[in-house]
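> Predicted model and sequence follow; I will ask about them next.
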Amino acid sequence: MADVFFYGTLCHPPLLRAVLGREVRVAPARLAGHSVFWAEGQHFPMIVEGGEGARGVLAEGLGPDDIARLDHYEGGFDYRTRDLAVLADGRSVVARVFFPEPGRWRPGRPWRLEDWVAQSGPVAVEAAGEVMRLLGVVPAGQIAARYQMILMHAASRLRAGAGGPARLRRQAGEGDVEVEAWRQPYARFFAIEEYDLRFRRFDGTMSQVVNRAAFISSDAAVVLPYDPIRDRVLLIEQFRMGPYARGDAEPWLIEAIAGRVDPGETPEDAARREAEEEAGLTLRDLIAVAHYYPSPGAKAEFLYTYLALADLPDDAAGLGGVEGEAEDIRAHLVDFDTLMTLVDSGEVNNAPLLVLAMALARRRDDIRRRHRAMP
């Protein structure tokens, strides 16, 4: 049996429960001569020697299975344990404390659990479910290497869990889908999840067990900048792996600006950030168009799409992209009639831009009437 002192994210009871797979009683505790800071540039804290004392909680009597689960959850982030005396309930207890490898992280601002819970708590708890499902299947280091993608997937699941209108379609209820087995045969930037499951048939019975797989990518925001005064849009062009893998002779596609929704940001935030990263563009009003699954038979991807008012002078087009992500993007300014010619010819051949172009065609007169006098 072991006693463990937690000073960071695992002080949050829902996260500790998700990691250990059970409820654990903890007591307030303090480690003298230490301080806790955010790890600079990261979404978690680190403990350092020095200071008035690190406050946290003490979990006593953890068993081998608990320790294995903690090692799996923390191990990929280069944390190791030390046995130190902590104060809890007026007692001095020797407990294990997770320390980062020396030099692995730099301390940032002082850590406050309340700040982390407000910013990242629900997403981290959701992500812990996926991390712990991979215990004994995938090494902790591999999980840590793609933890940002796991967080984005978790944020997508939380948004999806809010549900949507069900006026015509069946409204799902508890027990309508029963999962008998789950596997993750591939996981890097994207992932593949495979399920053996049953689902409720329209006659009320459950289906036989079927095997289904889904390509996992997080939610994304797509935005088409439009200048209602000049009556032009900004499009981007870049190499795309999907068309290339299909054997398309033209794997450079004309698209709208798009990118993944990061944990802690809204789809609207993502649209504005991507416009800056891909085209150096500051957007004004965002006009929601449609939010949808582009290929629900095989992909978990969900798109939030927008028209955006923007100032698009002649020098707005150029080269862009995030160099560290190997993005190589060229922007084009085209007038509305040219956009529709590209749609009609098939040169625009991806669903998000097709949807946005048709939405612009439908709303263009009203947008121009309302914004004709805009400076």
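Alright, I've got the coordinates.
> Every contact and neighbour count from this point should use C-alpha atoms.
Will do.
> Would you indicate which residues of stretch 344-352 are buried?
Val348, Pro352 (16 or more other CA atoms under 10 Å).
> Give me the contacts around that stretch.
Contacting residues not belonging to stretch 344-352 are listed as Val222, Leu253, Ile254, Glu255, Ala256, Pro294, Thr305, Leu342, Val343, Leu354 [CA atoms under 8 Å, 6 or more residues apart in numbering].
> Need the distance between the two termini of stretch 259-272.
One end of stretch 259-272 to the other measures 10 Å (CA to CA, to the nearest Å).
> what about versus this one:
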Amino acid sequence: MTVLFFYGTLRHLPLLQQVLGREVAVEPAALPGHTVARAEAGDWPTLVPLAGALASGSLMRDVTDSDLERLDFYEGGFGYRLAAQSVRVSDGTTLTALVYMPPEGQGSAGDWSLDDWRLNWGDVAVATAADVMMLMGQRSGAEVARRYGLMQVRGASRLRAATAAPATRRHHAGDSDVQVLRHRQSYANFFALEEYDLTYRRFDGSRSPVINRAVFVSGDAVTVLPYDPARDRVLLIEQFRAGPMGRGDPQPWLLEAIAGRIDAGETPEQAARREAVEEAGLNLGALEFVAGYYPSPGAKSEYIYSYVALTDLPDGIEGVFGVEGEAEDIRGHLIEFEALMSLIASGEVNNAPLMLTALWLQRERARLRTPRHGDSDNTSV
């Protein structure tokens, strides 16, 4: 009989069951001579030898060969390896259990709390694990580990997608309206390409024939246009874009709003503020929500949250910014609002989120420029 002891994130039962693909039962146990600490590189646990300590955890009995195969795939890419350890169970007796020991050299940095991790990362981890386990047999554990951060972004996007927009005029989809018969990942790097063989319910109630659809998968994104209502000006950014280049556009440098991916563990608003610092050196004021939307739903999973930020934009704040490790080279442009609308009319601004946001600002501009009682500047949160 194979027995496993879990001391870290797999103590979160929904995550363990997602990885194993079945319901399981666990019981409390502890690993003598060890303590659980926060890994130096991030918010996940590591096991540290410590005389007299007890590392709390969960014990799983009757582990199958399939369970071990799935767990090896999930853990192996990160360098965790099974080792036999003496574990103490609730009645005070000890038994031998297999434990996924952390890779050598994984430093620790203070205490780690399962409850805190569960609150901040539990749902994202479960959603991400569904994508990870889909790749078993298609990708190596090392490939999954290399892309895990991007997969977390996608997992967080799926959680946000679960809160759907209203369906008062359009069809209100039920659980069986779309049936996926086969799902595979054809390509994965910064983005992923996934193929689905599926059938869906037609408007007359019948089912469609089986069709194949490819989806270009990326995480949710945010855009934010800084606007100074006192000076009636905005800050645009300019950068090289591979998409227009791939289309054959001889002018692949685009004027845009500040934009970026929403990292796992942050809200769209937090992402907007982070990206503004990275791409323009700006600390934004109050955020005005513009819209949430799919820019190209026929082929892309990307969902964008767009904002206008009321921000003080004095002369001379534009410059060249960007995260060096991401090869970003981003130039800022301070322009009057009417100049922005002229650039849209001429076609020089051809970036859809910026155009959508500018049209929203055109509608709301008078309201935003009306002084509010108690306002002394544009930099309030």
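In hand now; what should we look at? Worth saying up front: this structure is predicted, and the values here are computed from it rather than measured.
> sorry, back to before: would you mind writing the PyMOL command to select the buried ones in the contacts of stretch 344-352 of structure 1?
Applying 16+ other CA under 10 Å to the contacts of stretch 344-352 of structure 1 leaves a buried subset, and the PyMOL line that selects it is:
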select buried, resi 222+253+254+255+256+305+342+343+354
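> Can you lay out the contacts of stretch 344-352 of structure 1 as TSV showing secondary structure?
Listed next are these as TSV, based on DSSP: H, G, I helix; E, B strand; the rest coil:
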residue	secondary structure
Val222	strand
Leu253	strand
Ile254	strand
Glu255	strand
Ala256	coil
Pro294	coil
Thr305	strand
Leu342	helix
Val343	helix
Leu354	helix
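> What is the most widely separated pair among the contacts of stretch 344-352 of structure 1?
Pro294 and Leu342 (20.5 Å; CA to CA).
> one step back: looking at the contacts of stretch 344-352 of structure 1, spot the one nearest Gly204 of structure 1.
Pro294 (28.3 Å).
> Tell me, how many residues neighbour Val210 of structure 1?
A count of neighbours around Val210 of structure 1, defined by other CA atoms under 10 Å, yields 12.
> I'd say it and Arg198 touch.
Yes - Val210 of structure 1 lies in contact with Arg198 (CA atoms under 8 Å); the separation is 6.4 Å.
> So what would you say the end-to-end distance of stretch 226-239 of structure 2 is?
17 Å.
> Likewise for stretch 294-312 of structure 2?
Criterion CA to CA; first-to-last residue distance in stretch 294-312 of structure 2 is 30 Å.
> Repeat that for stretch 185-198 of structure 1.
Note: stretch 185-198 of structure 1 ends 20 Å apart using CA to CA.
> in that stretch, what counts as buried?
Across stretch 185-198 of structure 1, burial judged by 16+ other CA under 10 Å covers Ala187, Ala191, Ile192, Glu193, Glu194, Tyr195, Asp196, Leu197, Arg198.
> Now do the same for the fifth one: helix, strand or coil?
Which is Glu194 of structure 1. strand.
> Give me the distance between it and Leu158 of structure 1.
Here the criterion is CA to CA. By it, Glu194 of structure 1 lies 20 Å from Leu158 of structure 1.
> Skipping adjacent residues, who's closest to Leu135 of structure 2 in space?
Nearest non-adjacent residue to Leu135 of structure 2, counting by CA to CA, 6 or more residues apart in numbering: Gln185, 7.5 Å away.
> Pretty sure that neighbour sits against Asp197.
No - the pair Gln185 of structure 2 / Asp197 is not scored as a contact, 12.0 Å apart, by CA under 8 Å.
> Verify the stated contact: Phe99 of structure 1 with Arg80.
Yes - the criterion here is CA under 8 Å, and Phe99 of structure 1 meets it with Arg80 at 5.3 Å.
> list the contacts for the residue most central in space within structure 2?
With distances taken as CA atoms, centre = their mean, Val153 lies nearest the centre of structure 2, 1.8 Å away. Residues near Val153 of structure 2 by CA under 8 Å, 6+ apart: Gly219, Asp220, Ile262, Asp263, Ala264.
> continuing past the helix or strand hosting it, what's the next helix or strand?
Element membership of Val153 of structure 2, judged by DSSP states H and E, is helix 141-161. As assigned by DSSP H and E, the chain's next helix or strand after helix 141-161 of structure 2 is strand 178-188.
> Brilliant, that's me finished.
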